[in-house]
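> below are the sequence and a predicted model for it; my questions follow.
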Amino acid sequence: MKSRYGEATQGGPGSRSGVSRRNSASPRLGGEQIVPRRAFTLVELLVAVAIIGTLVALLLPAVQAAREAARRLQCANHLKQIGLAVQGYHAATGNFPPGNVLTKAGYCPGVGGEVELDSGANWLLAILPYLEQNTLAAGYDYDAYNEGEVNRWARETFVPVYSCPSDLAPNEPTVPAAGPASASLLNLPYMPGSYRAVSGRSEGWRFLDSANLTSYPTPWRGAIHAVGVYGFTVEQMRDVRDGLSQTLLAGESTTRTSPEWRTFWAYSHAHFSLSAVTPQSRILLGDFDQCGAAGGTGRDEPCRRGWGGNHPGGLNFVCCDGAVHFVGADVDMELLARLATIDGEETVQTPW
């Protein structure tokens, strides 16, 4: 049978299939008309990419801030453990650990000849057993010089609790810039750390960490300082007349530049494991080079004993009572210096 268009149909009159193929608009599936899908245009793709990029840009700072908050909390927890370890040491011995033991009584061959040794153990070595670091403590010879070959393994060992996770410098043995271990003398690498004891306050020239000290105001001393020099011995809690909760014990000391001047936890020479508080704002920069460029009384000596943490706005300190506090980088430096002494008899309003 022919349609009026002259084409054959598939059935005769009354047939359900008698519909011309020419009248079919598009293929059908299950009675539904299939509409071809349209792909993304280039403009739509670029818009989608821009939206995703904007969202990432908005979320990334929040993610980074959350990560830094976690690192700062862990850093404070390390200081808390250190404070408790010092209290454990005091309970066992009746006194605070020595900041460093300066003897000036031995020599050994170095890069350019005989090198005078002046260091025994320091406070971070002394509290190892109270931080569950018994193996490391057993491997250190407390009767030998700090720079002796027998103590090499301990000097180059990484101790997690002595390192703040916000400290960006690599945790690898480094030769310190000064003292018997320096490159021009013994050239001995030490493992870095992030925390130093507060040895007291300074005006920029005198520090209670040096074997060359000839005078120092007794009320300026801190809870942990050098012994075996200028008649100073270890302190006891009863000596902290300014109050345990108002006297700094230890804090963060890091530098973004000149890693040879950073903290070395096992190095007993001078300021590498303990520092004074000089009332100069530059010592809180956490950057040795910037501190030196800023200038001030004592030239770069206060910078060698600088404080700083890679946290936005400040750094952590632990007090003699074991409490950890975050101190802002804009703190009154005279106030901070007063908090560094154990017997200054100052009236202070704590900045936390």
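Yep, that arrived. Residues are numbered from 1 along each chain as shown.

> contacts, neighbours, all on C-alpha from now
OK.

> so which elements touch the top helix by length along the chain?
Criterion DSSP state H: the longest helix present in the chain is helix 42-93. Counting contacts by 3 or more C-alpha pairs under 8 Å, 6 or more residues apart in numbering; DSSP states H and E, helix 42-93 is packed against strand 248-252, strand 314-319, strand 324-328.

> put this beside the first:
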Amino acid sequence: MTKTRNRQRHHKGFTLIELLVVIAIIAVLIALLLPAVQQAREAARRTQCRNNLKQLGLAYYNYESTYNTFPMEKIDFTGATPPINFQQNCNQMVLPYLDQVPLYNQFSFNTIWSDPSQYTLTSTNLTVFQCPSAPSKESRTKPSSVTPAVENPTGYPYPTAVGGYGVCDYMALSGARASIWGATGNTIPTTALSPVLTLPGNAPSTKENRFTSVMHSTMSRTIANVTDGLSNTMMIAEAAGRPAIYQTRKRIVAPNVVTKDGWGWADPGFSGAIDGSTDDGVTINNAKKGNAPLTNATACPTGACVGTCFVNCVNDSELYSFHIGGVQVLMGDGSVRFVSENIGAMVLAAIVTGDAGDQVGEF
């Protein structure tokens, strides 16, 4: 007689402890890999930001090749209706060299940039003006959302209906203010002060405390004017995140808190001169204007020049980026350099000024 035996089948599986160990290992691997992935993404964004600056440099040099001068940062225009006197900026001048001929042809230079008739154009987002590391246009504080709503200029509300102005994370450098020297205890130079040209009807001024970079805010500059050398002089730099206010790494959300200007690539106030601020970014230096010779006492009276931070402390027309450790800048020769947050004030002054005769150190 054949005997049969019942065999029990045993299924192998994970115990609870083994499962927890596997989960822990996976968590550790993710923790190790995530920073590397984030760093790789930021490296790609930083490279694109660098390429944007190079494209802008090529556009400005193509303009210079055509007209034998760099464009003025702000160009004076006279319109048929109020405001009679207003300004357009150099970004509009170089649109044809950024493959934006249709945009250039449609733009009315005889109408102020912020007029509602220009909204379709000025609200256009151009990737060459936006650093990928900076917040998206949609996530930035809108001047129309603060209390009370801010207008730029007065009488021209922010175009919320069309999504706001096309952003600009870069600024053309019009120079360095006397506060770089005054706030750091250095003697303000008495040469290379920038002449000021004013719109008709405004009070005349002969000099101010700005020491010019490659371009000038209200007058033409040529390559020959940059006697310190194009490779030693900054031309365009990051001032990212506008019109939202960022102090250190925090966005300031409060009533009536947006940048004074730099609201878009068409805003004449997108350019700026470096003033510096306190380390927390709350107080921006306010060196006074005056005729040459300018002294520390006249340019920086008590309370005017109190901050010694010049990189990544505040983005209101100051050097500011969302990269770790510094900002990217376009030099006058078309190269892109990375300027550290820890750069010395006098080294920064040397690479911002184009004809002050100062010596450039390592940076």
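Received, thanks. Keep in mind that what you see is a predicted model, and the values were worked out from it rather than measured.

> coming back round to it: can you say which of the helices and strands packed on helix 42-93 of structure 1 is nearest to Thr347 of structure 1?
strand 248-252 (14.7 Å; C-alpha to C-alpha).

> what's the mean distance for that closest one versus structure 2?
Once fitted to structure 2, strand 248-252 of structure 1 is off its aligned match by 0.5 Å on average (mean C-alpha distance after the TM-score superposition for structure 1).

> same question, stretch 72-81 of structure 1
After superposition, stretch 72-81 of structure 1 averages 0.4 Å from its match (mean C-alpha distance after the TM-score superposition for structure 1).

> what residues in structure 2 pair up with that stretch?
The alignment of stretch 72-81 of structure 1 onto structure 2 (TM-score structural alignment) covers residues 46-55.

> pull out the buried residues from the matching stretch.
Buried residues in stretch 46-55 of structure 2, defined by neighbour count with 16 or more other C-alpha atoms under 10 Å: 46, 48-50, 52-55.

> residue contacts, the residue lying closest to Ile274 of structure 2 once chain neighbours are set aside?
Sequence neighbours aside, Ala176 is the residue nearest to Ile274 of structure 2 in space, at 4.8 Å (criterion: C-alpha to C-alpha, 6 or more residues apart in numbering). Contacts for Ala176 of structure 2 (C-alpha atoms under 8 Å, 6 or more residues apart in numbering) come out as 210-213, 273-275, 349, 352-353.

> top of the residues you listed by neighbour count?
Ser213 (33 neighbours; other C-alpha atoms under 10 Å).

> now do the same for that one: its match in structure 1.
So Ser213 of structure 2 corresponds to Gly222, using TM-score structural alignment.

> give the contact list for the residue lying closest to that match once chain neighbours are set aside.
Counting by C-alpha to C-alpha, 6+ apart, Gly222 of structure 1 lies nearest to Gly200, which is 3.8 Å off, once chain neighbours are set aside. Counting by C-alpha under 8 Å, 6+ apart, Gly200 of structure 1 makes contact with 207-208, 220-223, 225, 275-277, 337, 340-342.

> tell me the spacing between the match of Ser213 of structure 2 and Ala181 of structure 1.
Separation of Gly222 of structure 1 from Ala181 of structure 1 (C-alpha to C-alpha, to the nearest Å): 26 Å.

> ok so, going back, list the members of the contacts of Ala176 of structure 2 that persist in structure 1.
By both residues aligned by TM-score structural alignment, their matches' C-alpha atoms under 8 Å, those still in contact after alignment to structure 1 are 211-213, 273-275, 349, 352-353.

> looking at those residues, spot the one nearest Ile30 of structure 2.
Using C-alpha to C-alpha, the kept ones among the contacts of Ala176 of structure 2 come closest to Ile30 of structure 2 at Ile274, 42.1 Å.

> tell me the contacts of that closest one?
Ile274 of structure 2 neighbours (C-alpha under 8 Å, 6+ apart): 173, 175-177, 180, 310, 317-319.

> which position in structure 1 aligns with it?
Per TM-score structural alignment, Ile274 of structure 2 is aligned with Val277.

> which members of the contacts of Ala176 of structure 2 occur in strands, if any?
210-211, 273-274 (DSSP state E).

> just checking, Leu173 of structure 2 is part of a strand?
Yes - under DSSP: H, G, I helix; E, B strand; the rest coil, Leu173 of structure 2 sits within a strand.

> report the separation between it and Ala44 of structure 2.
Taking C-alpha to C-alpha, one finds Leu173 of structure 2 at 25 Å from Ala44 of structure 2.

> now do Met234 of structure 2
Taken as C-alpha to C-alpha, the span from Met234 of structure 2 to Ala44 of structure 2 is 23 Å.

> likewise Pro195 of structure 2?
41 Å.

> tally of neighbours for the nearest residue to Asn151 of structure 1 once chain neighbours are set aside?
Leaving aside its chain neighbours, Asn151 of structure 1 sits nearest to Tyr140 (5.5 Å; criterion: C-alpha to C-alpha, 6+ apart). For Tyr140 of structure 1, the neighbour count with other C-alpha under 10 Å is 18.

> what's Tyr140 of structure 1 aligned with over in structure 2?
So, by TM-score structural alignment, Tyr140 of structure 1 is matched to Phe107.

> my guess is its match meets Thr120, correct?
No - taking C-alpha atoms under 8 Å as the definition, Phe107 of structure 2 is not a contact partner of Thr120, at 9.6 Å.

> what lines up with Ala340 of structure 1 in structure 2?
Under TM-score structural alignment, Ala340 of structure 1 pairs with Val352 in structure 2.
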